[in-house]
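> show me how the following folds:
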Amino acid sequence: MARLSHLAFRESEAIAAIRGQGLPSFMGRQLIRLCVISGIRHHPAFAEGPSKALHGILLEFTRSLNAQAIMSNRIPDIGEDAQIDDFPTASGTLTSLMKTPTVVSLPDTPACYLDLYLELEVLPKVSVAEEARANGNTAIFNAIMAQPHIYSVMDDYTRTISLSNVQPALLNGDTAVRPMLDIKQHFSIPHARWYGYGSSNGFEPQRYGLGEDMNITEPEINIYGLDEYIFPAPKPKPTPPWAASMASLLANPLPQDLPMGDKDILIPMAAYYGDIDRYVRLRRPVIIRGENYCIVRGIYHNTMFANWFSRPENIERALAIIPGSNGLQTLKAAIHARFIMSNDLSRLPPDEITKKIPVSELPHLI
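The predicted structure follows:
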């Protein structure tokens, strides 16, 4: 499709795509494609109309069209390698879909169908329990938690399902539950180069990509002052109902199963104080804002945390999740500083400092 090769951006067309009013003329930019995916997922007529031609063009378009078909109680034409990343709104469609022989894997059943859930006799999963709790379905939640073990099968960070070597797990706040996915971000005008703060792509990457639209929505203000689009006044962001339960854990031991909420408030604190047990349990596979600075502080003030972080497997993990080389160098410099303060110079032989350790990794503050 020729329009995928053009990088031109038109705000009015991006908004029209989100509203399900038409396909953009140019879809070379990722932001435009996200707007199209958002329109497909939220407007059945748009998916059945002009967007239908996108089936098979890009994998993310195909997945979104399949998801919209399922949510509209229709079974799409599923290939052998297809992945269904959303669920239908009627139990009959889900039952028929599960009987389709070409389906490789299905997502967790909706948290509102207790009878269907019990009939299917599916493995009790962490993700279903957290989704049921978040949506107020205590019946399914209690049915799962009453089982001797619950298991972690779905990885919402990578949108993958692991059916081999399934292990018992706890509720650890790693599921992208519906209330969190309903939190939208307003796009901005993408730029080829950006010298200030913010993203040059017009959006910020999201931790969870289940919908593959980065939770994109219309801008809060009319960027170009166009008269044909009327935008509502910005609304203050309400405090999530689960905020208090997570904040209370700042000064209390962690329970076996975390309550519903965003555990991001707990991760920096665990790193800040160098609490290995809390940090290992709470950390995510992707670094969150401010976490790397708290890690450095924890290393400076906690010898055991520095010793644990100096292990090769933890350095490799830090290399994968900390953006840029400066962050990793700062972390290594903090480790060296902590060992020097602890009178452990085994890592810094006096005659071979510059040979064994790059100057950029030597501490400037001890």
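
> hey, let's count contacts and neighbours off CA atoms from now on
OK.

> quick one: the strands in the stretch 101-250 of the chain?
Shown for the stretch 101-250 of the chain, the strands assigned by DSSP state E, counting those that start in this stretch span residues 154-155, 160-161, 185-186, 216-217.

> deepest in the core, which of those is it.
Between the strands of the stretch 101-250 of the chain, strand 216-217 has the highest mean count of neighbours, a mean of 24, where neighbours are mean count of other C-alpha atoms under 10 Å.

> one more sequence to fold, the one below, so I can look at both together:
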Amino acid sequence: MDLLFDLSPDEQEEEDKLRVGKYDEEDCKAAIQGIGIPKTFDEEVHRLCTIRGIRHHYGFAQELRGTMPEFTRALNARDIMSGVIPTMASPEEVPYCIWYPDVPAEGTLRALVQRYPDMLYHVARACAVAGYATLYMELDPVPEVHIAEEAGYASMQRGSSGSQQIYQHIMSQRVKFEIMNDYTRTVNINARQIASLNGDTAVYASLTARTKVYGPRDFKNLPFINKDKLIHVAAYNGEIDRYARLRRPHMLKHEWAMVVHGIYHNPIFAKWWSTQIPEHPQDKHEINIRRAINARRIMSNDLSWLTPNTPGKLLPDLIWFPKVADATTYEKLAHRRPDMFEECLRACIVARYTYTWDALLRAAPELFKEQFAHDSSKRGPKLEDPKLWWLTKHARHGLWMEATASPNKHFQTDILAAVPDAAEKLDVAHPNSDWWGDYFVASELYLPHRSPIIRLHDPVQPGARDEGPYDGMNCGIGDVDIALFLGDAISKETWKREVLDEGFTTAYLEDVWDMLDTKQSD
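Presented below is the predicted three-dimensional model:
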């Protein structure tokens, strides 16, 4: 989530911006440290670093007041946090966040709301951070969910009794509202909506330290937790209700890949997503999502979406995992779109549809009529069985690998009949091949043979490694399930000593068993 202070990004985003575009590194460092103003503000990163410097260093860049609204807001926020009530002539000059990096004194906040009554919820939020329960009760704001989350985190992470009082007071109200919006950095009392705690608050704790996971409090309100992790897990598992409630206005890093995984494994999630993006998208991530939707529809025996004009970029390769379609679906698909002929043949191997395999190979000369006629007109030995024609021309490593892995040798026998030296010719992928199908077979997906790789106390790692060839996409989330169960058995101190201090971030299951055996023998 973006930080709340006037366009300033979090440190990672700021670091990413520093890597691109033209900028003056020394000017940026000086601005962040509050010792120098950049020579130019043509680059956004120069403005962002200046805003950060203003917020962290009282008195810095005063000459920028009035030059740009974002600078004026930052200067006003710094004044308030330093006990000075600034003159703010228009809404553009009013800062949203007035509690980071420093919380104003209680007297300053009381004076601020007396002079600017429209800042009541800004002040109430600052009270939640600082634990000013008496002032909060005097203000008597409508129970607001962002303020509740802010107070809840402050009470748990800093042990603030005042914040706990504010939190309990808000949570005791039968109805709570959303008035603040940390995404748009706005306060709108006139458009308030009934809401529950949903993790949409960039709480003070998240700006200063990593958050911890605590147990749930009730069903309606989201527990204090890293919401990004919940979004990734919900997308990965295809949990529509949870994902739709948790998702942010803009996708997180790797979220689209988690969505692809969820679509492949949950047809209801796929159906829901089919209504969320264009039929023929242009965005690269939406294209990947649409391909996954189309794959799931094929595996669910639905070809109603497919036309001769469906763009090739929207046609999936993986159409047989985690479920195979009916044999007639693959046969119809190959006839409607011959450019998916090889994918359909491979699906027949995975599903052991020998009859459909034979039928498709016999239909190949008609499906590829011009190419077959061209090959037939050439001089040289003729194939006795036209069924083998396509295999002689197009069989490659991925198809051969799938056939040799199948317990039904019918497919391997046909390929050998068409390509007698297939064991040598097709045994290795082409050196320049980047097609996922050359490196994975169905058995590795349905029955993976690998030891779990455990990241014990931070198990949700979207995109951490390849877990399956979802059209070549990395859709892994890490071995979450075992980490959830073992988290109480192995302490963070033990994990740090045995794993992190040894220079690793993960451990194999065998290593974890050794830790447990050592613990039990102590």
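
> redo the strands of the stretch 101-250 of the first structure as JSON lines? Include distance to T102 of the first structure.
Listed next are the strands of the stretch 101-250 of the first structure as JSON lines, based on distance: least, C-alpha to C-alpha, whole Å:
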{"stretch": "strand 154-155", "distance to T102 of the first structure": "20"}
{"stretch": "strand 160-161", "distance to T102 of the first structure": "16"}
{"stretch": "strand 185-186", "distance to T102 of the first structure": "36"}
{"stretch": "strand 216-217", "distance to T102 of the first structure": "32"}
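
> so which of those comes closest to Q167 of the first structure?
Closest approach to Q167 of the first structure among these is made by strand 154-155 (11.7 Å; C-alpha to C-alpha).

> what range does the closest one cover in the second structure?
Strand 154-155 of the first structure corresponds to residues 180-181 in the second structure, going by TM-score structural alignment.

> gap between that stretch and the chain center?
Between the centre of stretch 180-181 of the second structure and the centre of its chain there are 23 Å (C-alpha atoms, centre = their mean, to the nearest Å).

> just stretch 334-345 of the first structure next, same as before
Computed by C-alpha atoms, centre = their mean, the chain-centroid distance of stretch 334-345 of the first structure equals 36 Å.

> A417 of the second structure -> the first structure?
Checking with TM-score structural alignment, A417 of the second structure has no match.

> re the thing from before, and the match of strand 154-155 of the first structure against the first structure, how far off on average?
Taken over the aligned residues, the distance from stretch 180-181 of the second structure to the first structure averages 1.2 Å (mean C-alpha distance after the TM-score superposition for the first structure).

> tell me the counterpart of I144 of the first structure in the second structure.
Taking TM-score structural alignment, I144 of the first structure has I170 as its aligned residue in the second structure.

> roughly how far apart are that match and I189 of the second structure?
Distance from I170 of the second structure to I189 of the second structure, counting by C-alpha to C-alpha, to the nearest Å: 17 Å.

> now Q168 of the second structure
22 Å.

> with R125 of the second structure instead?
14 Å.

> the more surrounded of these two?
Counted by other C-alpha atoms under 10 Å, R125 of the second structure and I189 do not tie: R125 has more neighbours, with 25 against 14.

> for that one, give its distance to G199 of the second structure.
R125 of the second structure is 15 Å from G199 of the second structure, by C-alpha to C-alpha.

> likewise N294 of the second structure?
Separation of N294 of the second structure from G199 of the second structure (C-alpha to C-alpha): 32 Å.

> check I415 of the second structure too.
According to C-alpha to C-alpha, I415 of the second structure stands 56 Å off from G199 of the second structure.

> state the helix or strand in which Q83 of the first structure lies.
Taking DSSP states H and E as the definition, Q83 of the first structure sits outside all helices and strands.

> skip the chain neighbours and tell me the closest residue to it.
S105 (6.5 Å; C-alpha to C-alpha, 6 or more residues apart in numbering).

> try L282 of the first structure
Going by C-alpha to C-alpha, 6+ apart, L282 of the first structure has I267 as its nearest residue, at 5.9 Å.

> and I170 of the second structure, by the same measure?
Per C-alpha to C-alpha, 6+ apart, closest to I170 of the second structure is P143, 5.2 Å.

> need the contact list for the one you found.
I170, M171, Q173, V175, K176, F177 (C-alpha atoms under 8 Å, 6 or more residues apart in numbering).

> quick check: the second one touching I147?
Read it as M171 of the second structure. No. Applying C-alpha atoms under 8 Å as the test, M171 of the second structure and I147 come out as separate, 10.5 Å apart.

> who's more crowded, the two?
Between M171 of the second structure and I147, I147 has the larger neighbour count (other C-alpha under 10 Å), namely 28 against 20.

> state the distance from the more buried one to N181 of the second structure.
11 Å.

> circling back to that earlier point, nearest to A16 of the first structure, out of the strands of the stretch 101-250 of the first structure?
When the strands of the stretch 101-250 of the first structure are compared (using C-alpha to C-alpha), the closest one is strand 216-217, at 10.9 Å.

> from the middle of its chain, how far away would the closest one be?
When distances are taken as C-alpha atoms, centre = their mean, strand 216-217 of the first structure is centred 15 Å away from the chain's centroid.

> then stretch 90-109 of the second structure?
32 Å.

> and stretch 245-254 of the first structure, by the same measure?
Relative to its parent chain, stretch 245-254 of the first structure has a centroid offset of 23 Å by C-alpha atoms, centre = their mean.

> ok, stretch 336-351 of the first structure next?
The chain centre lies 39 Å from the centre of stretch 336-351 of the first structure; the measure is C-alpha atoms, centre = their mean.

> same question for stretch 342-362 of the first structure.
In terms of C-alpha atoms, centre = their mean, the centre of stretch 342-362 of the first structure is found 38 Å from the chain centre.

> any buried residues in that stretch, and which?
For stretch 342-362 of the first structure, burial by neighbour count (16 or more other C-alpha atoms under 10 Å) applies to L348, I357, E361, L362.
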